[in-house]
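In: Mind looking at a prediction? Sequence and model below.
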Amino acid sequence: MEQPVDFESLGANSFDVKKLFQDQGWLGYFDILNGPVYTQLVKDFWKRCDIITQEEADKEYNNKVAEDPENNR
C-alpha cells in the first residue's frame, strides 16, 4: 500500500527530508499518518457515497437555505 509520506522514496530521489522532521520531533506524527488503513471500512463507506455535480450541490444548498432563511445563510 502506498504511504502518504514515503521517506525512503524521497531519499532515493535525492530529497532526504526525514532528518529535518526527526530533529523537530515530528516522526511520531508520520507514524500515525502512515498507520493502518481499514480498507474494508473505506470500501463500505465509498459504496454508500453519492457523487454529485457542483450544480446539484448548489441547488441543494439553495433549497436548504430557502427552508429557513433566518437561520440558514
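Out: Okay, I see it. Numbering: from 1, shown residues only.

In: When you work out contacts or count neighbours from here on, use the C-alpha atoms and nothing else.
Out: Will do.

In: all helices of the chain, in order?
Out: Using DSSP state H, the helices of the chain run over 7-12, 18-23, 27-33, 39-47, 54-67.

In: Dump these to CSV, plus mean neighbour count.
Out: Below are the helices of the chain laid out as CSV (neighbours: other CA atoms under 10 Å):
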stretch, mean neighbour count
helix 7-12, 12
helix 18-23, 12
helix 27-33, 12
helix 39-47, 10
helix 54-67, 12
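
In: With distance to Arg73 as added columns, please give these in JSON lines.
Out: Below are the helices of the chain laid out as JSON lines (distance: least, CA to CA, whole Å):
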{"stretch": "helix 7-12", "distance to Arg73": "45"}
{"stretch": "helix 18-23", "distance to Arg73": "42"}
{"stretch": "helix 27-33", "distance to Arg73": "36"}
{"stretch": "helix 39-47", "distance to Arg73": "30"}
{"stretch": "helix 54-67", "distance to Arg73": "6"}
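
In: The structure to be compared is supplied as follows:
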Amino acid sequence: MATSSSIPESSNMQEVVPTYEIKERTMSLEEWDLKIQTENPVDFTSLAFHGCDIRRFYEAQGLMDYFNMLNRPTYQTLVRHFWVRASVYNKESVKLEETEKILINPTLEGKSREEMGLEPFVCTEIRSSIMGIPVHI
C-alpha cells in the first residue's frame, strides 16, 4: 500500500562549499623596523620566587655569562634576522619548487621529490636562515 505525504523526500546531497583558502600575505620591512619586546629567556628571580632557585647551580658552573648574553642585543639581533628573512613553506611552495626543477631538467617529470633531489614535504613550516644556517620551525 502506497502512502502519500506532503513532506518532500530528503536528499543526502550536500551543498558543495569551497574549502578554506589561506591567502598569502607578504610584508616588506626593513630589519631595524622590527620592534622586539623580549623578556628574560630564563628568569632566575621568578623561578626563585616560585621555589625553584637554580641560579646557584649555573653560577657554580660559570654559565651565568651565557644567560646574561641572551638578555643582551645578541638575542634580539638573532630574532630580528630570523623573522625578516622568514617565509612559509607549504604545499604551494612544494609545487613551485617541483615545477622549477622540471623546467630546469624536463627528465624529472613524474619523479618523486627524493628522485628530484628535494627534501620530502611533511608539513607546513616557517623557514629562515640566521648567519647562513637554515632554521625551520
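Out: All right, it came through fine. These numbers come from a predicted model, not from an experiment.

In: thinking again about what came up before, of the helices of structure 1, give the one that comes closest to Met1 of structure 1.
Out: helix 39-47 (10.4 Å; CA to CA).

In: For the strand ranked longest in structure 2, buried residues please.
Out: Counting by DSSP state E, the longest strand found in structure 2 is strand 125-130. Across strand 125-130 of structure 2, burial judged by 16 or more other CA atoms under 10 Å covers Arg127, Ser128, Ser129, Ile130.

In: can you tell me what part of structure 2 stretch 17-25 of structure 1 aligns to?
Out: Aligned using TM-score structural alignment, stretch 17-25 of structure 1 spans residues 54-62 in structure 2.

In: Look at the aligned partner of Cys49 of structure 1 in structure 2 and say how many residues are nearby.
Out: Here Cys49 of structure 1 is matched to Ala86 in structure 2, going by TM-score structural alignment. Residues near Ala86 of structure 2, counting by other CA atoms under 10 Å, number 17.

In: Can you tell me how far Ala86 of structure 2 is from Tyr75 of structure 2?
Out: Distance from Ala86 of structure 2 to Tyr75 of structure 2, counting by CA to CA, to the nearest Å: 17 Å.

In: my guess is Ala86 of structure 2 contacts Ile130, does it?
Out: No: in this structure, Ala86 of structure 2 is not within contact of Ile130 by CA atoms under 8 Å, at 9.9 Å.

In: if we can go back for a sec, quick one: the longest strand of structure 2 aligns where in structure 1?
Out: Going by TM-score structural alignment: strand 125-130 of structure 2 matches no residues.

In: so what does that strand touch, helix or strand wise?
Out: Judged by 3 or more CA pairs under 8 Å, 6 or more residues apart in numbering; DSSP states H and E, the packing partners of strand 125-130 of structure 2 are helix 73-84, strand 87-89, strand 133-136.

In: Compare those and report which one is nearest to Arg56 of structure 2.
Out: Taking those one by one with CA to CA, helix 73-84 is closest: 23.1 Å.

In: Right, I'll leave it there.
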